[in-house]
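[1] Sequence below, structure please.
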Amino acid sequence: MKLNVKNETSRLRAVVLGSAVNNGPTPTVEEAYDPKSLEHILAGTYPVESDMINEMEAFHAVFKKYNVTVYRPEMIENYNQIFSRDIGFVIDDVFIKANILPDRNRELDAIQYIIDQIDPNKVVRPPDTVHIEGGDVMLWNDYVFIGTYKGSDYKDYITARTNMEGVEFIRNLFPHKIVKEFDLVKSKLEARDNALHLDCCFQPVGINKGIIYKSGFREESDYMYLVNLFGKENLFHITREEMYRMNSNVFSIAPDVVVSERNFTRLNTWLREQGFTVEELPYAEIAKQEGLLRCSTLPLIRD
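    The predicted structure is shown next:
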């Protein structure tokens, strides 16, 4: 398999879509990876497996509609395998295995059959000191945008998933790219103030547009970098509540086709006004785990 991913929006040809089958029991409070899951565990509203399977199958159906080749992870019993974005990502023609939370290493084993189809010289595993997850890595042609957390208390935050060593690793691996890191706001307790990954507060759509949440960035200069690059008129600014609902975590199948959650009324209206075809899905149950459409995908080939 010859990989090719240079941005977030070119026509998609092959993707890994996660799976909610045999997802396991509701996690305990101690097992929660993020404040939004914790909130729903405590409230008794954590999503049930059948609802999540239905949501993911609706996503799968959209991929079939657009003739995208879809790979699924091999099933691991009683194990959450929904968020395939976290476990690896492609830049140009290179597959990078993510150094994820140790509890989740088995998720990589479940897609090994796909990795085995790639030229071994094009598969990279960073050293252990490098923390990086796919939700923090966003391609924009010559640019690689990377979410990180620069606080001295990085190690105290389970919600801090990509460190500066991760940024430097990508910078060294792709010296011809402009690698720009963004210092993200993190919270262990309040999901409305936690940008778990970069795609929780920013994502490009189309050729020159994007969705952005200003308060997801610790430094205003990082937010202004994107405003200057894209143009303020090309950015759809979401509210704190819309960020919490994961409005920036949509997924592009093509420059003019965006898959979005059906409840994102304001965003979906704006997308259509900009000329996009919007494929609306139910995904509100999966969103309770602080992940949405982009988080569930690992693109392998785009035109």
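
[2] From here on, just use CA atoms for contacts and neighbour counts.
    Will do.

[3] All the helices of this protein, residue numbers only.
    Along the chain, counting by DSSP state H, helices occupy 35-43, 49-65, 106-109, 112-115, 164-173, 220-230, 240-244, 265-273.

[4] Show me the contact partners of the fifth one.
    To tie it back to what came earlier, the one meant is helix 164-173. Contact with helix 164-173 is made by 126, 129-132, 146, 148-150, 177-179, 181, as judged by CA atoms under 8 Å, 6 or more residues apart in numbering.

[5] same check, this time on the first one
    Helix 35-43 has contacts (CA under 8 Å, 6+ apart) with 26-29, 32, 46, 187-191, 194, 288-290.

[6] And P282, how far from N247?
    Distance of P282 to N247, computed by CA to CA, to the nearest Å: 13 Å.

[7] I meant to write Q112 there.
    According to CA to CA, Q112 stands 31 Å off from N247.

[8] Same question for I53.
    21 Å.

[9] Look at these two and report which has more neighbours.
    N247 (31 against 19; other CA atoms under 10 Å).

[10] Counting neighbours, what do you get for the closest residue to the more buried one other than its chain neighbours?
    Residue nearest to N247 in three dimensions, not counting chain neighbours: F264, with 6.6 Å by CA to CA, 6 or more residues apart in numbering. Counted with other CA under 10 Å, residues neighbouring F264 total 17.

[11] Could you also give me the structure for this next sequence, so I can compare it with the first?
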Amino acid sequence: MIKLNINNEFSRLREVVLGTAKSNGPIPLLKDAYDPKSAEHIKAGTYPKDEDMVAEMDAVAAVFEKYNVKVYRPKQIENYNQIFSRDIAFVIGDKLIKANILPDREKEIEAIHHVINQINPENIIQFSEDVHVEGGDVMPYGDYIFVGTYYGDDYASYITARTNMQAVEALQDLFPNKKVKSFSLNKSNTIAEDNALHLDCCFQPIGKGKCIIHKEGFTEIAEYKWLVDFFGNENCFHINKREMYHMNSNIFSISEDVIISEKNFTRLNTWLRSQGFIVEEVPYAEISKQEGLLRCTTMPLIRD
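    From the prediction side, this is the model:
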């Protein structure tokens, strides 16, 4: 049995699901793109190739092996995008919550049944259909659960709005002893630099009381300021629009001290090392063309 345990983003990782890019399928038609960044690369003819993304994910798997982390991979479905395992489910405490994701992606959860079958069925949660939630928007942080959402009445018009206020309420009901704090994110169906697809595209807590944050990802300045006050401005690494576009906040912590980051994030990686972190650099620029990075491709199951 897998005894789930996740209470933050950075305690020592023991077991994780890492997506796969082995048979990602043909380049999508422009009308089928899920986000503006993918659309940009479809138009430009620079959409990532499977073999390049497989090599990138293998580099991450090698880092996990180095730190003795048990890695589960999805069963391969031919011609199907299974890269972003964080979207399909996420763990808080000892509960695995299945995401109500875009209907086109339902097969993804079936491909990790060999993992889910090792979890106590009482700890597997599926919200009702009106509750939209994806793991990239949900971050446990001790007594808090931070949740990215979108407050606008035009929620339904954004393919990039993935977590609704019903999810915020459902999480609060499921975890009555935690404070669920929601943040409204800026969304764009057409301009990647203006689109915070998930909360982890513009914010992530890391070890040592630090975080990475992008002010323009938030629709409510008061909510952005709340986070800066909560962590303390001196503990926040502020990223600009271009860094947000390249997904600088979407790194992944193996422990309080060890972070996997993209090798091109020069400014961020320099800062992380100056703060005492060990930075394991990997190539992930091809994966990022689909508007996701290291946190999106991993779904932690057990942290100490």
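
[12] so what number do they get for TM-score?
    In this superposition the chains share a TM-score of 1.00, using TM-score structural alignment, normalised by the length of the first structure; 303 aligned residues with a CA RMSD of 0.4 Å.

[13] and I76 of the first structure, how many residues sit next to it?
    So I76 of the first structure, with other CA under 10 Å, has 17 neighbours.

[14] My read is that it contacts A20, right?
    No: using CA atoms under 8 Å, I76 of the first structure is not in contact with A20; the gap is 10.4 Å.

[15] which one in the second structure is aligned with V123 of the first structure?
    Matched by TM-score structural alignment, V123 of the first structure corresponds to I124 in the second structure.

[16] how far away is that match from L13 of the second structure?
    Taking CA to CA, one finds I124 of the second structure at 20 Å from L13 of the second structure.

[17] Neighbour count: those two, which is higher?
    For I124 of the second structure versus L13, neighbours defined as other CA under 10 Å are more numerous around L13 (23 against 16).

[18] Not counting its neighbours along the chain, what's nearest the more buried one?
    Nearest to L13 of the second structure is R303, by CA to CA, 6+ apart, at 4.3 Å.

[19] residues touching that neighbour, list them.
    Counting by CA under 8 Å, 6+ apart, R303 of the second structure has contacts 5-7, 10-15.

[20] Mind listing what's buried along stretch 52-62 of the second structure?
    Residues 52-61 are the ones in stretch 52-62 of the second structure that count as buried (16 or more other CA atoms under 10 Å).

[21] for stretch 17-29 of the second structure, that is, sorry about that
    Neighbour-count burial for stretch 17-29 of the second structure flags 17-24, 27 (criterion: 16+ other CA under 10 Å).

[22] Would you convert these into a markdown table that also reports distance to Y158 of the second structure?
    Formatted as a markdown table, those follow (distance: CA to CA, whole Å):
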| residue | distance to Y158 of the second structure |
| --- | --- |
| V17 | 28 |
| L18 | 27 |
| G19 | 25 |
| T20 | 27 |
| A21 | 26 |
| K22 | 29 |
| S23 | 28 |
| N24 | 24 |
| I27 | 22 |
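
[23] Tell me which entries of the residues you listed lie within strands.
    17-18 (DSSP state E).

[24] on that earlier part again, among the contacts of R303 of the second structure, who's most crowded?
    I6 (25 neighbours).

[25] Need the counterpart of it in the first structure.
    Under TM-score structural alignment, I6 of the second structure pairs with V5 in the first structure.

[26] Surely its match touches F89?
    No: using CA under 8 Å, V5 of the first structure is not in contact with F89, being 9.2 Å away.

[27] between the two, what contacts are shared?
    When contacts are counted by CA under 8 Å, 6+ apart, V5 of the first structure and F89 have 299-300 as shared neighbours.

[28] just the buried members of the contacts of helix 164-173 of the first structure?
    Among the contacts of helix 164-173 of the first structure, those buried by neighbour count (16+ other CA under 10 Å) are 126, 130-132, 146, 148-150, 177, 179, 181.

[29] okay if I get those residues as JSON lines plus distance to S252 of the first structure?
    Putting those into JSON lines (distance: CA to CA, whole Å) gives the following:
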{"residue": "P126", "distance to S252 of the first structure": "27"}
{"residue": "V130", "distance to S252 of the first structure": "28"}
{"residue": "H131", "distance to S252 of the first structure": "26"}
{"residue": "I132", "distance to S252 of the first structure": "22"}
{"residue": "I146", "distance to S252 of the first structure": "19"}
{"residue": "T148", "distance to S252 of the first structure": "23"}
{"residue": "Y149", "distance to S252 of the first structure": "26"}
{"residue": "K150", "distance to S252 of the first structure": "29"}
{"residue": "K177", "distance to S252 of the first structure": "22"}
{"residue": "V179", "distance to S252 of the first structure": "22"}
{"residue": "E181", "distance to S252 of the first structure": "22"}
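
[30] Thank you kindly, that will do.
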